[in-house]
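Peer 1: Generate a structure from the sequence data that follows.
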Amino acid sequence: MFVPMKIDYGVRILVHLASLPENSIVKGSEISKARHVPEKFLFQISNDLIDKNFIVSIRGPNGGYSLKRSPSEISIAEVIQGLNKTMAPVSCIEFPDLCQISGQCSQQDMWSDVEQALVSKLETITVQDLADKDKSFVSADSISKK
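Peer 2: Sure thing, here's the model as predicted:
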């Protein structure tokens, strides 16, 4: 099971914004460079993050992106759901009508339980949690380079 790049990049964008002082405005190119998110995808994903009220876009020469909500109030589960992605590990959990053996499959309950465990865990992790952890990596990295 792989996390789609759209979700990975979306979380990177949010963590970057959460790592900065509150109400910071950052250009997309800066986020792209700092978080290794291709600019083409950054702008596409940012539009989705704007639509879901995670971030705002400020136009103009001093414009860029800023968090719309407190990062401590944004769970990773909410980000995934906001980017229109399921956390179901198999398609039959989300689309049971498309499965020929739905309701008669010994695996369906197991995969449903896996999805619920994943959702439960990701609901407890916030963008701020990841930003705090990110800061500890940056601090450790700067210490090791001295």
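Peer 1: contacts, neighbours, all on C-alpha from now
Peer 2: Will do.
Peer 1: Confirm for me that L98 is in contact with V90.
Peer 2: No: using Cα atoms under 8 Å, L98 is not in contact with V90; the gap is 11.7 Å.
Peer 1: which one of those two has more residues nearby?
Peer 2: In this view L98 and V90 are compared by other Cα atoms under 10 Å, and V90 has more residues nearby, 15 against 11.
Peer 1: Could you also give me the structure for this second sequence? I'd like to compare it with the first:
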Amino acid sequence: MLITREMDYAVRIVRALKDGTKVSATEVARKEHLPQAITYKVLNSLLKSKLIGSMRGVNGGYYLKCDLSKTTLYDICSALGEDMSITECVRDGYDCINNRCGECILNKEFNRIQSSLNRELQKTTLDKLL
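Peer 2: The predicted model follows:
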């Protein structure tokens, strides 16, 4: 997993919405200096995950639905459908020819690093970043 551009944009979008007011996608993109097309894509992912909401109409826009003190970077990754694996050999169901006996030292180390990364993402709440 890399911290993808979409993940970076998702955190920036949440930052644009943190004041609790409804903000248009155009305003979010302008405020955070994001390309508008990707802003819409990320907004849709955040909507599907119910981290944000939207309202149509003259007074409409996007708004924050999640509690920033309980929402983590891991939640953002999950909302975007990101593959959080640092390498394919740590993915569930991956059949590595070098680890068929479960004795691959690299696999054990990659799994340790993956677990550590997941813990860090799960404990980093958005209120600490925004």
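Peer 1: Can you calculate the TM-score here?
Peer 2: Remark: TM-score between the superposed chains equals 0.87 [TM-score structural alignment, normalised by the length of the second structure]; 128 aligned residues with a Cα RMSD of 1.7 Å.
Peer 1: what residue of the second structure matches up with P61 of the first structure?
Peer 2: Per TM-score structural alignment, the equivalent position to P61 of the first structure in the second structure is V58.
Peer 1: What distance do you get for E78 of the first structure to F95 of the first structure?
Peer 2: Per Cα to Cα, to the nearest Å, E78 of the first structure is found 20 Å from F95 of the first structure.
Peer 1: Among those two, which residue is more densely surrounded?
Peer 2: More crowded of E78 of the first structure and F95, by other Cα under 10 Å: E78, with 18 against 11.
Peer 1: How about the counterpart of that one in the second structure: what's its closest non-neighbour residue?
Peer 2: Using TM-score structural alignment, the partner of E78 of the first structure in the second structure is D75. Leaving out its chain neighbours, the residue that sits closest to D75 of the second structure by Cα to Cα, 6 or more residues apart in numbering is Q122, at 7.5 Å.
Peer 1: What about that neighbour, how many residues nearby?
Peer 2: 16.
Peer 1: Buried ones in the helix or strand encompassing it, by neighbour count?
Peer 2: Secondary structure from DSSP states H and E places Q122 of the second structure in helix 105-123. Residues of helix 105-123 of the second structure classed as buried: 107, 110-111, 114, 121-122 (neighbour count, 16 or more other Cα atoms under 10 Å).
Peer 1: for it, packing partners?
Peer 2: Packing partners of helix 105-123 of the second structure (3 or more Cα pairs under 8 Å, 6 or more residues apart in numbering; DSSP states H and E): helix 73-79.
Peer 1: average distance between the helix it packs on and the first structure?
Peer 2: Once the two models are superposed, helix 73-79 of the second structure sits on average 1.3 Å from its counterpart in the first structure (mean Cα distance after the TM-score superposition for the first structure).
Peer 1: Any chance you could list what contacts that helix?
Peer 2: Helix 73-79 of the second structure is contacted by residues 7, 10-11, 45-46, 48-49, 83-84, 118, 121-122, 124-126 when judged by Cα atoms under 8 Å, 6 or more residues apart in numbering.
Peer 1: Strands of the first structure, start to end?
Peer 2: 55-58, 64-67 (DSSP state E).
Peer 1: Nearest to N23 of the first structure, out of those strands?
Peer 2: The closest of these to N23 of the first structure is strand 64-67. By Cα to Cα, the value is 6.3 Å.
Peer 1: so how far is that closest one from its chain's centroid?
Peer 2: Between the centre of strand 64-67 of the first structure and the centre of its chain there are 15 Å (Cα atoms, centre = their mean, to the nearest Å).
Peer 1: Superpose on the second structure and give me the mean offset of it.
Peer 2: Averaged out, strand 64-67 of the first structure is 0.6 Å away (mean Cα distance after the TM-score superposition for the first structure).
Peer 1: Please pull up the equivalent of K123 of the second structure in the first structure.
Peer 2: Checking TM-score structural alignment: K123 of the second structure goes with T124.
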